[in-house]
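Visitor: what shape does this take:
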Amino acid sequence: MTGSKICSYQDLKVWQEGMNLAEACYQVTIAFPKYELYGMTSQIRRSAASVPANIAEDYGREYRPEYIKFLRIAQGSLKELETHLLLSARAKVGLIDTQLVTPVLRQCESVGRLLRALIRSLDNKGSRE
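Guide: Prediction:
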């Protein structure tokens, strides 16, 4: 954030981008076959929604190590999401065209960078206190 006061997890750029990523995943899975509704579609949507949910969880508590733990869980959900997307685009699976999944994977990379930066920032604050 550029000098803006952060009053809520909703003010965090990483949460906002995580929400955008989840929304993109919902959009991209609309084209998946109906027989995948409880399979890959569900897996992608749940892991995508888990990223901003874990960023929000424990926000504002005064115990920084616990919040960092939830941010790391968000990182794990992000890697799970990337794996589901990559698997869906594999030729022998063929649920989505690689060209459609590439922008979503770029969003994953961006959210991952933001998560790492936030974790580093919180870790550094913790070591100075």
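
Visitor: only C-alpha atoms for contact and neighbour calcs from this point on.
Guide: Will do.

Visitor: and stretch 45-63, how far from the chain's centre?
Guide: 9 Å (C-alpha atoms, centre = their mean, to the nearest Å).

Visitor: ok, residues contacting that stretch?
Guide: 8-10, 14-16, 18-19, 21-22, 25-26, 29, 66-67, 70-71, 73-75, 77-78, 80-81 (C-alpha atoms under 8 Å, 6 or more residues apart in numbering).

Visitor: buried ones in it?
Guide: 45-56, 58-59 (16 or more other C-alpha atoms under 10 Å).

Visitor: which one of those residues is nearest to Val93?
Guide: Set against Val93, the nearest of the buried residues of stretch 45-63 by C-alpha to C-alpha is Arg45 (17.8 Å).

Visitor: quick one: end-to-end distance for stretch 56-72.
Guide: 12 Å (C-alpha to C-alpha, to the nearest Å).

Visitor: before we go on, could you also do this sequence so I can check it against the first one:
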Amino acid sequence: MRRHNFKKLIIWQEAMKLVDQNYLLTATLPDYEKFGLRIQMNRCSVSIASNISEGPSKRTNKHFTKVLGDSLGSAYEWVTQLMVCYPQKFISEKNFLVLEEKYKHYRVKFQTLMTSWNQKFKILKQKSLSLDSKRRDS
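Guide: Next comes the predicted model:
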């Protein structure tokens, strides 16, 4: 599998922007959330980008797909915590809607990337099986 420079992946760049926006948001959370929502949201947002960057280092397609799935899982966690912030009045409706929309955009791009990679992996696997079959027949 050809490895990619994760910094060139648009989804990683967008995840890094989400990290910045998340830190701006969590800095405004009440002090009593310092070790609750604040730390958890920060960890989730960083995990999204970190897992994407880890993906290209994996040796197999299966591992690469797994870390992409882990990143998507962190995104689901993060948006859940965002949904906790809104009714508690920790975030304005406007900011909530903007961040929720960014999450939706990210999720769609992410699922598109995973589908694309899975299709490539299937094609590569089929080609490999075909070559193995030809070698055995020779």
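
Visitor: picking that back up, distance to Arg128 of structure 1 and secondary structure for the buried residues of stretch 45-63 of structure 1 - can I get that in a markdown table?
Guide: Converted to a markdown table, the buried residues of stretch 45-63 of structure 1 look like this (distance: C-alpha to C-alpha, whole Å; DSSP: H, G, I helix; E, B strand; the rest coil):
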| residue | distance to Arg128 of structure 1 | secondary structure |
| --- | --- | --- |
| Arg45 | 38 | helix |
| Arg46 | 36 | helix |
| Ser47 | 34 | helix |
| Ala48 | 33 | helix |
| Ala49 | 33 | helix |
| Ser50 | 30 | helix |
| Val51 | 28 | helix |
| Pro52 | 27 | helix |
| Ala53 | 28 | helix |
| Asn54 | 25 | helix |
| Ile55 | 23 | helix |
| Ala56 | 24 | helix |
| Asp58 | 21 | coil |
| Tyr59 | 20 | coil |
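
Visitor: re the thing from before, looking at the contacts of stretch 45-63 of structure 1, which are in helices?
Guide: Per DSSP state H, helices hold the following members of these: 14-16, 18-19, 21-22, 25-26, 29, 66-67, 70-71, 73-75, 77-78, 80-81.

Visitor: count of neighbours near the aligned partner of Arg106 of structure 1 in structure 2?
Guide: Following TM-score structural alignment, the counterpart assigned to Arg106 of structure 1 within structure 2 is Glu101. Residues contacting Glu101 of structure 2 under the criterion other C-alpha atoms under 10 Å number 12.

Visitor: repeat that for Leu9 of structure 2.
Guide: Leu9 of structure 2: 13 neighbours (other C-alpha under 10 Å).

Visitor: so where's the longest helix in structure 2?
Guide: With secondary structure taken from DSSP H, structure 2 has its longest helix at helix 93-137.

Visitor: show me how far that helix is from its chain's centre.
Guide: 12 Å.

Visitor: before we move on, what about stretch 28-43 of structure 2?
Guide: 21 Å.

Visitor: could you do stretch 68-86 of structure 2 as well?
Guide: For stretch 68-86 of structure 2, the distance to the chain centre is 9 Å (C-alpha atoms, centre = their mean).

Visitor: now do stretch 63-82 of structure 1
Guide: Centroid separation for stretch 63-82 of structure 1 versus its chain: 9 Å, with C-alpha atoms, centre = their mean.

Visitor: give me the stretch of structure 2 that it matches.
Guide: With TM-score structural alignment as the criterion, stretch 63-82 of structure 1 aligns to 60-79.
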